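J.: Sequence and predicted model, in that order:
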Amino acid sequence: MALHEEDVNCYRCSPRTIHERGHRPPTRGKVTTAGVAHRLRTATAHPHLAAGLATAIFTAASIDQLYTVHLTDLAPDATEITLHDAGRLRQAARHTQFRSGLVRCCRLLPAYE
């Protein structure tokens, strides 16, 4: 995960990693990740909503950040996502910790182990 404080209208930006700034991304154990993925898969009617919920859970993203995500903010190999913050309420971020939960849960991309 990386924090981004520069231009909020960036395109395919690559902010510094969260570790370079001394922060830690949210972590979930394998049991918690599997439980969340199962609940989202079985209880969420629309895949788009499930993807948003999973991203929020695994990245600690705000709803404002989720609204700014575009397809170009997802890395080609689906290992990271860039979250922006147009309202500057929270720091924008590039997150790499979501793939095991988001990708498997929402089945939008091939599953990664």
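T.: Now that the structure is in, tell me what you want to look at.
J.: only C-alpha atoms for contact and neighbour calcs from this point on.
T.: Fine.
J.: tally of neighbours for L40?
T.: L40 has 21 neighbouring residues, counting by other C-alpha atoms under 10 Å.
J.: brain fart, A34
T.: Neighbour number of A34 under other C-alpha under 10 Å is 16.
J.: Repeat that for T42.
T.: 10.
J.: take the one below as the second:
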Amino acid sequence: MKTLSALLVLLCCSTVAREGLAQSTVYTRQHDLLVAAIRHGSTSGVMEGEVAEHFTRQFRSTGPLLVTASVIQSFSRNDCKRLEMVFTKQDVETPRGRTGAILKTRLNYCLDGSPPIALE
């Protein structure tokens, strides 16, 4: 009975995760992700396109590339922020089994795509 209950919980969690992924915002350009984060404070979704293809080749994984971006510092120009992006490539094969490969990066960015000229 415990095995059946555990199996039902796993199936339920898997379905919820899959539905959540299906409802995620899809980004094809990093610029769009960063602009959304500047405007809203943070954003998350699934990255597709050239960036996702690079991760697929690098990690030899066809799992989705999840991405989040959040503001970590503001500057005097309201349209410019310091952001942290976190990329998580799902289903990467490792010696310990399948896991997510995580890449974190920080950058200064403005809504027009340029970096802030002077930092504070």
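T.: Looks like it arrived, so ask away. These numbers were taken from a predicted model, which means no experiment stands behind them.
J.: care to give me the TM-score?
T.: The TM-score (TM-score structural alignment, normalised by the length of structure 1) is 0.28; 55 aligned residues with a C-alpha RMSD of 4.7 Å.
J.: Next one: the most centrally placed residue in structure 2 relative to L4 of structure 2, how far apart?
T.: By C-alpha atoms, centre = their mean, the mean C-alpha position of structure 2 lies nearest to V67, the distance being 0.6 Å. Distance of V67 of structure 2 to L4 of structure 2, given as C-alpha to C-alpha, to the nearest Å: 34 Å.
J.: I figured the residue nearest to the centre of structure 2 hits V51, correct?
T.: No: look at V67 of structure 2 against V51 with C-alpha atoms under 8 Å: they stay out of range, at 10.9 Å.
J.: What segments of structure 2 are strands?
T.: Counting by DSSP state E, one finds strands in structure 2 at the ranges 25-27, 42-47, 65-74, 80-94, 97-110.
J.: As TSV, those with distance to S14 of structure 2 would be great.
T.: Shown next, in TSV, are the strands of structure 2 (distance: least, C-alpha to C-alpha, whole Å):
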stretch	distance to S14 of structure 2
strand 25-27	19
strand 42-47	17
strand 65-74	16
strand 80-94	14
strand 97-110	15
